[in-house]
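1. From the sequence below, what's the structure:
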Amino acid sequence: MSRLPARIDDLPTSMVDVAETLGLRVVLSLIQNFGGCDLRFPVRPGPDHPVIKALGETDGYALCHFLNGEKLYVPHARRPRSVLADVKRMEAQGMDRGAIARALGVSQRHVRRMSNRSGDDRQPDLFD
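-> This next block holds a predicted model:
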C-alpha cells in the first residue's frame, strides 16, 4: 500500500481544489474514509450523513458546503492489487459494492469489474 500524499502538489487533480480551500488534512481524511467511492454531497446534510459522521461536524459541513450538490469520485491513493476472491466472498455474504470497496481499499469501479468476472480470464482457443 502506498503512503498518502504529503503535499497538495502530490494529490490527484480532482482533490487539489478541495485541499486548497479546506486543507490537506480534510482531503486525507476524505481519502481514508471514502477512497474509491463516488460521493454525492447534499445541499442540506443532516448529522447522520456519512461525510459528517466520518469527518466530524466542522470539516464535514464545510466540505458539503464547498461541494454543494456535486458528485465527486474520491481516489483511493493506494496501489491496486488482485481482489477477485475477496470481492466474490463479500458479495456472497450480501455486502454491497460500496461497502466492499471501502473494506478492500479499492474503487467501486474495480469491485464492479471483479464482480462481473467469471474467475477464468483465459481467452478460449477460437481455432481449436
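
2. switch to C-alpha atoms for all contacts and neighbour counts from now on
-> Noted.

3. Let me see the contact set for the most centrally placed residue in the chain.
-> Taking Cα atoms, centre = their mean, the centroid of the chain lies closest to residue 36, which sits 2.1 Å from it. Shown in contact with residue 36 (Cα atoms under 8 Å, 6 or more residues apart in numbering): 73-76, 101-102, 105-109.

4. ok, so of those residues, who is nearest residue 3?
-> Residue 3 lies nearest to residue 76 out of those, by Cα to Cα, at 10.8 Å.

5. coming back round to it: okay if I get the contacts of residue 36 as JSON lines plus neighbour count, secondary structure and distance to residue 60?
-> JSON lines is the format used below for the contacts of residue 36 (neighbours: other Cα atoms under 10 Å; DSSP: H, G, I helix; E, B strand; the rest coil; distance: Cα to Cα, whole Å):
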{"residue": "73", "neighbour count": "16", "secondary structure": "strand", "distance to residue 60": "16"}
{"residue": "74", "neighbour count": "21", "secondary structure": "strand", "distance to residue 60": "15"}
{"residue": "75", "neighbour count": "21", "secondary structure": "coil", "distance to residue 60": "18"}
{"residue": "76", "neighbour count": "23", "secondary structure": "coil", "distance to residue 60": "18"}
{"residue": "101", "neighbour count": "23", "secondary structure": "helix", "distance to residue 60": "21"}
{"residue": "102", "neighbour count": "18", "secondary structure": "helix", "distance to residue 60": "18"}
{"residue": "105", "neighbour count": "25", "secondary structure": "coil", "distance to residue 60": "21"}
{"residue": "106", "neighbour count": "25", "secondary structure": "coil", "distance to residue 60": "22"}
{"residue": "107", "neighbour count": "26", "secondary structure": "coil", "distance to residue 60": "21"}
{"residue": "108", "neighbour count": "21", "secondary structure": "helix", "distance to residue 60": "22"}
{"residue": "109", "neighbour count": "15", "secondary structure": "helix", "distance to residue 60": "25"}
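
6. One more, so I can put them side by side:
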Amino acid sequence: MVSNVSVAALPLSLQEMADTLGVALVLKLIAAYGGTEISFPKNPDENHPILLALGNEDGKALCDYLVGQLIYVPHMRPRKSARPDVLALQGEGKERREIARLLGISQRHVRRVANKPEAPNQFKLFED
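-> The predicted model follows:
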C-alpha cells in the first residue's frame, strides 16, 4: 500500500475515519481486512484478530471509534477477472471471506462470481 496517500484518495466510506484516526491507520486496516466486512467489539481482548493485525494501540483506537459497527473495508486494488481463482478456491473448501482475502477482492465480488451461472454459449477448451 502506498504510504503517502492523501485522505482525498481514499474511498469516501473511509475518509472521515482517516481524518479522525489518520491515514496510516486506515491503510493498515485496508491491508489487513480489505475486501471484507468486519465488526468492531466494545472491549476486544488482547488476542482479538483486529488487535493482532493492527497492533494493540491502533486496534483499540479503531474499536473505540467504530464500536458495535459492521463495516465493509474496500480493498483499493484494480479489478481483474477472478472467476477461475474463486471457483478453484471454493472447490478446495475455502470460505468466501478467506477467498476474498487471498485474492484481494471483496466478499461481495466473490459471492457474485461464485453464484453466477456459467454462460450457456461459452465453449470449454478442455474437458473436466
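
7. And the TM-score between these chains?
-> Once superposed, the chains reach a TM-score of 0.88 (TM-score structural alignment, normalised by the length of structure 1), with 122 aligned residues with a Cα RMSD of 1.9 Å.

8. ok, which stretches of structure 1 are helices?
-> Using DSSP state H, the helices of structure 1 run over 13-22, 24-34, 50-55, 57-66, 84-92, 97-104, 108-116.

9. For residue 5 of structure 1, which of these is the nearest?
-> Of those, the one closest to residue 5 of structure 1 (Cα to Cα) turns out to be helix 24-34, at 7.9 Å.

10. how close does residue 25 of structure 2 sit to residue 45 of structure 2?
-> Per Cα to Cα, to the nearest Å, residue 25 of structure 2 is found 19 Å from residue 45 of structure 2.

11. More neighbours: which of these two?
-> Neighbour count, other Cα atoms under 10 Å: between residue 25 of structure 2 and residue 45, residue 25 has more, with 18 against 12.

12. Once you drop chain neighbours, what's closest to that one?
-> Leaving aside its sequence neighbours, residue 25 of structure 2 sits nearest to residue 58 (Cα to Cα, 6 or more residues apart in numbering; 6.7 Å).

13. Residue 27 of structure 2 too?
-> Here the residue nearest residue 27 of structure 2, using Cα to Cα, 6+ apart, is residue 1, at 7.0 Å.

14. Measure how buried that neighbour is and give me the count.
-> So residue 1 of structure 2, with other Cα under 10 Å, has 11 neighbours.

15. Would you agree it is in contact with residue 34?
-> No: if you go by Cα atoms under 8 Å, residue 1 of structure 2 and residue 34 don't touch, sitting 11.1 Å apart.

16. Apart from its chain neighbours, what residue comes closest to residue 98 of structure 1?
-> Residue 98 of structure 1 sits nearest to residue 108 (Cα to Cα, 6+ apart), 5.9 Å away.

17. ok, the one you found to residue 35 of structure 1 distance?
-> 9 Å.

18. same question, residue 85 of structure 1
-> Taking Cα to Cα, one finds residue 85 of structure 1 at 20 Å from residue 35 of structure 1.

19. who has more neighbours, those two?
-> A count of neighbours by other Cα under 10 Å puts residue 35 above the other of residue 85 of structure 1 and residue 35, at 23 against 12.

20. Done for today, thanks.
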